[in-house]
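Trainee: Coordinates only, no sequence provided:
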């Protein structure tokens, strides 16, 4: 088998899963006529056909939606006969709050169906309510449904065989597991990054994803196994409205921080703040009651904020903003699905049955892309921090380490030498008569001389050895793993590399020499003592006539660390 076969197999399985999710699963594509009776009348009268004249005209699509009535009747009839041999089921997808009583042909009593509570049927997934049709259906024979509770959710109806129901349930469970697990992992990562970096964007991002998980679980019935789930999720739309409104608030705060709107687009930042306030007020009010006005205001806040963010990110992206391009790439699909879902809940249109699952998938896609964008931002912040750290210990003239940097390096090398019982030496290097060079040629030429000397010294060192500018014309060289006699030999090479030829700059050639003092760290010796002995050796080189390297005397007595 070739190396590409596993990839082709994975792609094929993904395509099959997507096909299962998008396929209606109806037996022979049974057409359904759906008519509503907008009144809660006695069952005996409705079943006897005494109110058929009051039925509304057939709906354009086989869907059920009753946002304004707490209870009413629905008449479902198939345009072709459905045989009982296939164990047919009437399937109501995305039922959310609806409590359904079903009168089917051949049954002696109605059956009760709901997503939450005692009437929930655990034999099937939470994607739908499944109603048995034990005797099948004759063409035009009605199934009567009494549906309680109002909801803005659109419930699609179809007739499926038992095998088709199970296949669709498996695909649904796989899809929901992927969605919720992906969001959960991203929440953990976002909160971990927030705790590790203190960057508020990650906190807002994690809170937004938590609200997304709560919202999807509330409307999808994923938590119906949880004790108290019916009271929390199945009695009203308050919980999902609260999750939705708080999610809009955190989404706006995240995008505001991530896009840096207060600095880049202050006008759009004020527009977005209005949507944030509306969502916050709607979410807070939903704690105290299930009022439809706050459902409308919450959906309006979502649509309004989506438009503002879309326009703001487009404006920034056109200006070359990299972060805004990430937002556009990741947020566009979620904005579209959120816009369509909110418009459907507001009664502006009736979407397809797969809209809810598309919204869930867009959450994952947007979150993954935004997580990648946040990670890129984190890496950029780290690069900036590392660059700033490097600049803080770099001498601007010679580009070698400055005094702080070379002392920190020496401290680490001393600790390592003590821990591993390895030798360590240092060398103090002084450019002879540097003041005369400055006085005669100016400080610009003096700085260039220091740069050339620094380059020549660095060329004599190994990779693990370091050099830093310690003072005006003085360098400190750290030589880990070098005993004093080796360090003295290196000091001689450094001295010869400078005095062997003049320092050449433009039309000026300046002869230069070095005075060097070398000292090796003794057991139990402090850094202060090491510095003093190297400095004394440097002074000895200068006193002896300069242009030479001298070794320090052993320390007098025991210097404690």
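Mentor: Nice, thanks for sending it over. These numbers were taken from a predicted model, which means no experiment stands behind them. Residues are numbered from 1 along each chain as shown.
Trainee: From now on I want contacts and neighbour counts done on CA atoms only, so please keep to that.
Mentor: Noted.
Trainee: Residue 524 belongs to a strand?
Mentor: No. Counting by DSSP: H, G, I helix; E, B strand; the rest coil, residue 524 is not part of a strand but coil.
Trainee: Just give the number of residues close to it.
Mentor: Residues near residue 524, counting by other C-alpha atoms under 10 Å, number 11.
Trainee: residues of stretch 239-250 that come out buried?
Mentor: For stretch 239-250, a neighbour-count test (16 or more other C-alpha atoms under 10 Å) marks 239, 240, 241, 242, 243, 244, 245, 246, 247, 248, 249, 250 as buried.
Trainee: also this one, for the comparison:
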């Protein structure tokens, strides 16, 4: 039933992603290619002046790799140059991908002054986004002119890749990157605000989980892309360095698991799997605590264990949600559609990190794209859950105010409606009348034919009464075989005329039930609102007195109060 729409949806998802990635793809670079040479790794501190002024040039060893990886224990030095003079129409831009929080210092011509490039740099306004660490080089860059690069030591070895691009192409690509990341972040912020508005009205715990995990995921994404440091207050996160994205990833996961447990109703649908999933979220809180310690980022085992546990948790969560979908969990189906692309891209991203591979462009933009998409679909699911809760609440209110057998107002609701109708009649200075009905000899029907036939007779009488009423009139069951009809705006004479129509209609009514056909009649008492101090109890008492008079006078008739005349057979 759902296979076709899901296939179409996934196809549209990847088509949209392909268009976005193609739009953000860089233009072809000019013919000058970078040549890389590396200074052999050493634990001794190298004086930058000795490197920059040329005495150590002979020690640089040409590299056949396109990367300038950092080292764990010591800084690394690289010399970059081109195999041809720069021929681009605009100045060349030297950029580095994969550096993230590693500090890079570039010594470039003509003055070879140190230029610091750092992901979390906030000291000056950057000309480019933090998509890459980049700086502009002189337009007259010559072949063989050296550029020295000092890459700081870090706790992890990363494949840092330098590239040379003309300024116009780089700015165009950079602008597209900013547009995409801003769009994805804006979508998530919008969904968070929508959920916050829902929470202010509903005060539902599942909305708190959604707001929490989505906010932390957004923070993580903005930390890994660097945009967060452009925002007011971004400087406060700089001291955390590489701790920051790990910390927010660790905090978002238990909130995500808690949200899934509540939103998908896993504890009711898949209790055993849900219990295991609930246990799996607690190690992330311990990881969040450990990641705040100074040694955390230098412990490979901790980082690798976190990634492996994260992958296992996602796979178990996915299996549990799929199991809930197979057991007809409506909310689980919503979440599966929303989360499946994000799970796939998350696992691919973790695999790329663990295997130390280049991040392809479709993965770079696919991951935030699926996060934004998941936020939209889950928000729709939350709205659907809220709508179902509202329908259930309305149904509960309906059942609380209506008679289960006949579907008309019950005694409590009709008394409330009567008080409101009297108040409204006084405000509008309009008349109001009441009919009190009682089925004649109803007990004998139950005794002779059984309660099932009696119930069918009650329902048939209610339908007949309702068909004789005006749109503004209302009907309620006072108890047993007694009914009340409220007639807003009806004068005493109008009430008697409506009551007489009802009496004649029921007199000719044939009730068919369980192979039996029978007829019944009703007696009616009519009363009108009398004076500004008249109460609902007094009005009911007068209508009841008129009904008693109709019964005493032979039944199957209507009597008004005061008893002006009796109508009927």
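Mentor: That came through fine. Predicted model only: the values in this text are computed from it and were never measured.
Trainee: Please list the members of the buried residues of stretch 239-250 of the first structure that lie in helices.
Mentor: Among these, the members found in helices (DSSP state H) are 239, 240, 241, 242, 243, 244, 245, 246, 247, 248, 249, 250.
Trainee: what residues are up against the alignment partner in the second structure of the third one?
Mentor: The one in question is residue 241 of the first structure. Under the alignment (TM-score structural alignment), residue 241 of the first structure pairs with residue 246 in the second structure. Shown in contact with residue 246 of the second structure (C-alpha atoms under 8 Å, 6 or more residues apart in numbering): 220, 288, 291.
Trainee: Show the contacting residues for residue 498 of the second structure.
Mentor: Contacts of residue 498 of the second structure (C-alpha under 8 Å, 6+ apart): 468, 469.
Trainee: how about it, what's its match in the first structure?
Mentor: Checking TM-score structural alignment: residue 498 of the second structure goes with residue 490.
Trainee: For residue 518 of the first structure, see how far away its match is.
Mentor: 10 Å (C-alpha to C-alpha, to the nearest Å).
Trainee: now swap in residue 524 of the first structure and tell me
Mentor: 18 Å.
Trainee: Mind putting the buried residues of stretch 239-250 of the first structure into CSV with distance to residue 177 of the first structure?
Mentor: Shown next, in CSV, are these (distance: C-alpha to C-alpha, whole Å):
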residue, distance to residue 177 of the first structure
239, 21
240, 19
241, 23
242, 23
243, 20
244, 20
245, 24
246, 23
247, 21
248, 24
249, 26
250, 24
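Trainee: ok now the longest helix anywhere in the first structure, how far from the chain's centre?
Mentor: Determined from DSSP H, the single longest helix within the first structure is helix 355-392. Remark: helix 355-392 of the first structure is offset 5 Å from the chain centroid, using C-alpha atoms, centre = their mean, to the nearest Å.
Trainee: May I see the buried residues of that helix?
Mentor: So for helix 355-392 of the first structure, counting by 16+ other C-alpha under 10 Å, buried means 355-371, 373-374, 378.
Trainee: in the stretch 101-250 of the first structure, which spans are helices?
Mentor: When secondary structure is read from DSSP state H, counting those that start in this stretch, the stretch 101-250 of the first structure shows helices at 162-197, 200-220, 229, 238-259.
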